[in-house]
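K.L.:
this one's structure only:
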């Protein structure tokens, strides 16, 4: 609304009196009274564009469209640079369903008058709907918000602060944290802000704080699936697995974890007669890690049938406790109950101190090992496999991955032959592998059974956090896993080892985003092994400190 701050000295006292009376009536939602005063003011001062804007607002409030459009058209003819007029042009365009025009008008409104607070939340909503979130966040990064934002209602202030937090989430975590906290202060029921703040804190290993934020938000939003999932991941990261597995069942309601639906009853973990259908979910690494529970499940039913991605079928057929494995969308197998693979830890009452399945529980297919001999330049060299990227579609892939060259440089020295297991490497990376004398196994790997056949022949795998580290660990192969500063929940915190895989050693970043220090430790340890002639398979990686 056009009010007393807008150049009142340029207008007659009679028109100003009508404006003020109209504003009072409008504030009380007495639309006809407000409209009368604005019309009287226009008679006193027909060239005051602001009065036409306020008249438009009263018509729009009572859904009288054509007079509202006419009043606004007069305002814009009188003053084409009046920001509030362009704001109402945007609102009227939204009423018509014309979101493109609305977006242009709202952008013009702020270009003409950046102090208009009510324009920001409306522009944000329209812009994100029309063009996605990133263009709006990029605009926020480039345009400081005016102090007039504080005039907005608390929920609107919260929405703006939340968007600001998202805008700075990747580049300025301190400012992002402040924005998310401000959003929650304005609206404690803004679940998205609590979820984002919790995730930000978790990325910097502040899991206790993240847990506290999430639990506070759950008081207001006990059914919010994103908060519930964050809550579960915090508990699991902190080693509170008894609570964490139960809370983790909320993942089925979150769009972060697509859930596979199956007909019939869900298994409760009790013994029964009949066939159990086990459904995999999430990433390939999750299937490799939690397939250890299939033997436990098989002890409680007559038959276990596993549904998994095609790339895992041949390997999963070797897992103890599995009677049949299939892939694809159609299931023609009769079963009595079904269960998600990642629900089995809860049913088995898994704790950090008690994880089922002896190692190895995954094994290579013997004929494949003979058909896939590892190319060796010399039998004396230590055969070391490397992987530097996880799947780009995986969550937090950018934080988990590194470039090829730093890893190769850290591991290349006399007495070591490197083998690349990176199946999705680029052509440029393939050229660099060849130039550095690294054997590229990708052309010979069609699925995880092929990968296992080659893993069986190497001495050590050095990899980022991706599916192959779980395969190597499940096979009992020495594997060194390079972890980001705030690692996934399954790796717990600060430990150099993992209860999941006794032959795995963890090399964690000591600073977010920097691989220099963990790679230095990897190189130093490998050099020591090469000099001493010790075999990695005969060492006890879990007994060594890596952080």
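P.N.:
Received, thanks. For clarity, every value in this text was computed on a predicted model and none was experimentally measured. Residues are numbered from 1 along each chain as shown.
K.L.:
contacts and neighbour counts: CA atoms only from here.
P.N.:
OK.
K.L.:
got the residue ranges for the strands in the stretch 351-500 of the chain?
P.N.:
382-387, 416-420, 439-440, 460-464, 479-483 (DSSP state E, counting those that start in this stretch).
K.L.:
Dump the ones you listed to JSON lines, plus mean neighbour count and distance to residue 342.
P.N.:
Shown next, in JSON lines, are the strands of the stretch 351-500 of the chain (neighbours: other Cα atoms under 10 Å; distance: least, Cα to Cα, whole Å):
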{"stretch": "strand 382-387", "mean neighbour count": "24", "distance to residue 342": "25"}
{"stretch": "strand 416-420", "mean neighbour count": "23", "distance to residue 342": "30"}
{"stretch": "strand 439-440", "mean neighbour count": "21", "distance to residue 342": "33"}
{"stretch": "strand 460-464", "mean neighbour count": "25", "distance to residue 342": "22"}
{"stretch": "strand 479-483", "mean neighbour count": "26", "distance to residue 342": "22"}
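K.L.:
how about CSV for these, with distance to residue 522 added?
P.N.:
As requested, the strands of the stretch 351-500 of the chain are exported to CSV (distance: least, Cα to Cα, whole Å):
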stretch, distance to residue 522
strand 382-387, 12
strand 416-420, 13
strand 439-440, 20
strand 460-464, 9
strand 479-483, 8
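K.L.:
mind checking which of these is nearest residue 148?
P.N.:
strand 479-483 (44.3 Å; Cα to Cα).
K.L.:
Find me whatever residue is spatially closest to residue 511, sequence neighbours aside.
P.N.:
residue 485 (6.1 Å; Cα to Cα, 6 or more residues apart in numbering).
K.L.:
ok, and for stretch 190-205, which residues are buried?
P.N.:
The neighbour-count check on stretch 190-205 (16 or more other Cα atoms under 10 Å) flags 190-203, 205 as buried.
K.L.:
let's bring in a second one:
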């Protein structure tokens, strides 16, 4: 470029930068008439035409400028901008990436690339580019807002919270920053387990409600964060505050129904959720433009309401109606994980295992999926000496129940490596069908295939009438059995081992665990000696009951978890337990065991009144006739126990 032409371009650019676009365009065109190959004037004219909205004219000019001078990073950015305006997003992305290949520290390229990726809903990639832009130089507020939103939508919540907090420090009254922060905190999993984040989330939504007390979404989000934090009374109040503003506000009704369910007010929960669904159905049929219609018609929220209604209806004992609700939910969103899982549980608890196992596989897409390993998951094909890693998932009782499937994998020609929870390793070492037992945290040997433990029943298409239920498949240590026989000197009494308290972290533990006081009718049977099998939580109840229970504080301390428990079980005449790992252990050992079965029992105990359980041939189940009615259960047990004791002592 001649000095004269360079000066002309500089003069035209000055006119351009002054905002006189018409004269700037004329100046650029005059230069190009004299020097058609002037790349700078060509790309500047293209950039000006973008400003004027004449993008179709700009594109060929920018493409020509790049042909003339392919190594100018700014030219690629301008062409990317033009493509973006034309919604040619993939081509725009390619332009920005070429610009960054030339100049990796080019702010505009990172910013614009992040913006296009955001528009394409590729939020994780967008966040990478926008973060890079903010590190290059002090970034405009709107760029950092987009960065925070990209993190939020990519579910990278700690990063979103960090950026939103910095935005609020800069602009304390910025509404978008506050609502974004609130949403990021609200979306945080296990919020109730992080006191600092929970307090911050509550404070943010309370502040937003104070600013806009009539904002229904804010009221409902406050209710949601309170609910997630197990602050149920406060959540109920927030829901009702929203409903006072708008009595038919569907999201708050749905939230209130969920709160009622968490409080154990199941009939009220069912009524509220049914009302929410009815209002949602009516809004779908309505042609009105009510400001809440779009929210009420949201597939996600309608699906959630139906799924929750199904769950509560099932808890109240109406499996058939619960299935109808979940089918409707899945018509709205066939890929909703919680709904698919609930459908699976409904099938399983009804004994329809072949229909239930495929739905149960949806747990792999949920919030707490089984661990994934690098090898291919075994699908049930014949094995020719290949090593299959079976890895435990969920609770200790689940491992005790399903480890029986290792033997079936061996029968398929596989070599079984079982990765178990570390506390169970000593106990499970006695299980046939396991070639190698590895405690969690120890190095894994070579293996060819992997499978989560609780996928095995589906692989083998297990049904209630053909379960692998030969017992025992776990065995107590013989030396420990003899040692505990000496410690348990019974003087001819009928020994009953008891456990009553499950894991309090379980969602419905208060309905499946049994207060120890309810065992009193059993303790009153003559010649019965009660022996505690309870460890940890629940043992404090021993000090508050009026009957005698033989307890051993050193149980399982030296020998390892469940090892003494198993030995004691082999020294008692009967085990009676609520739904805990203890009841699984008794069944796996082949010991006589009675289950105090909740009205809202888990799927493996079935939803009907049957007393036998095909998973454990030595088990007898006593089901509550009504929720909370343990008295009837233990009166029935007392009558049966009297008969057993009479036979032994006759």
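P.N.:
The structure has been received and is ready for your questions. Computed from a predicted structure; not experimentally measured.
K.L.:
tm score of chain vs chain?
P.N.:
Superposed pair, TM-score by TM-score structural alignment, normalised by the length of the first structure: 0.73. Supporting alignment: 431 aligned residues with a Cα RMSD of 2.6 Å.
K.L.:
in the second structure, which spans are strands?
P.N.:
Taking DSSP state E as the test, the strands found in the second structure are 376-377, 387-391, 415-420, 436-439, 449-452, 494-499, 528-532, 574-577, 593-597, 612-613, 616-623.
K.L.:
could those strands be laid out in JSON lines, adding distance to residue 83 of the second structure?
P.N.:
Below are the strands of the second structure laid out as JSON lines (distance: least, Cα to Cα, whole Å):
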{"stretch": "strand 376-377", "distance to residue 83 of the second structure": "42"}
{"stretch": "strand 387-391", "distance to residue 83 of the second structure": "50"}
{"stretch": "strand 415-420", "distance to residue 83 of the second structure": "53"}
{"stretch": "strand 436-439", "distance to residue 83 of the second structure": "56"}
{"stretch": "strand 449-452", "distance to residue 83 of the second structure": "47"}
{"stretch": "strand 494-499", "distance to residue 83 of the second structure": "69"}
{"stretch": "strand 528-532", "distance to residue 83 of the second structure": "74"}
{"stretch": "strand 574-577", "distance to residue 83 of the second structure": "69"}
{"stretch": "strand 593-597", "distance to residue 83 of the second structure": "65"}
{"stretch": "strand 612-613", "distance to residue 83 of the second structure": "66"}
{"stretch": "strand 616-623", "distance to residue 83 of the second structure": "67"}
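K.L.:
Tell me which of those strands sits nearest to residue 515 of the second structure.
P.N.:
strand 494-499 (9.9 Å).
K.L.:
Contacts only, for whatever residue of the first structure lines up with residue 415 of the second structure.
P.N.:
In the first structure, residue 415 of the second structure lines up with residue 303, judged by TM-score structural alignment. With contact taken as Cα atoms under 8 Å, 6 or more residues apart in numbering, residue 303 of the first structure is in contact with 274, 275, 276, 322, 323.
K.L.:
Return the residues in contact with residue 254 of the first structure.
P.N.:
Residue 254 of the first structure is in contact with 225, 226, 229, counting by Cα under 8 Å, 6+ apart.
K.L.:
That one matches what in the second structure?
P.N.:
Checking TM-score structural alignment: residue 254 of the first structure goes with residue 366.
K.L.:
Against residue 342 of the second structure, how distant is that match?
P.N.:
For residue 366 of the second structure, the distance to residue 342 of the second structure (Cα to Cα, to the nearest Å) stands at 12 Å.
K.L.:
Quick one: neighbours of the residue nearest to residue 70 of the first structure when sequence neighbours are not counted, just the number.
P.N.:
Closest residue in space to residue 70 of the first structure, ignoring its immediate chain neighbours: residue 56 at 7.9 Å, by Cα to Cα, 6+ apart. Other residues within reach of residue 56 of the first structure, judged by other Cα atoms under 10 Å, total 30.
K.L.:
And the one 10 residues further on, by the same measure?
P.N.:
Residue 66 of the first structure has 12 neighbours, counted by other Cα under 10 Å.
K.L.:
Shouldn't it be within a helix?
P.N.:
Yes - assessed with DSSP: H, G, I helix; E, B strand; the rest coil, residue 66 of the first structure lies in a helix.
K.L.:
how about it, what's its match in the second structure?
P.N.:
Using TM-score structural alignment, residue 66 of the first structure lines up with nothing in the second structure.
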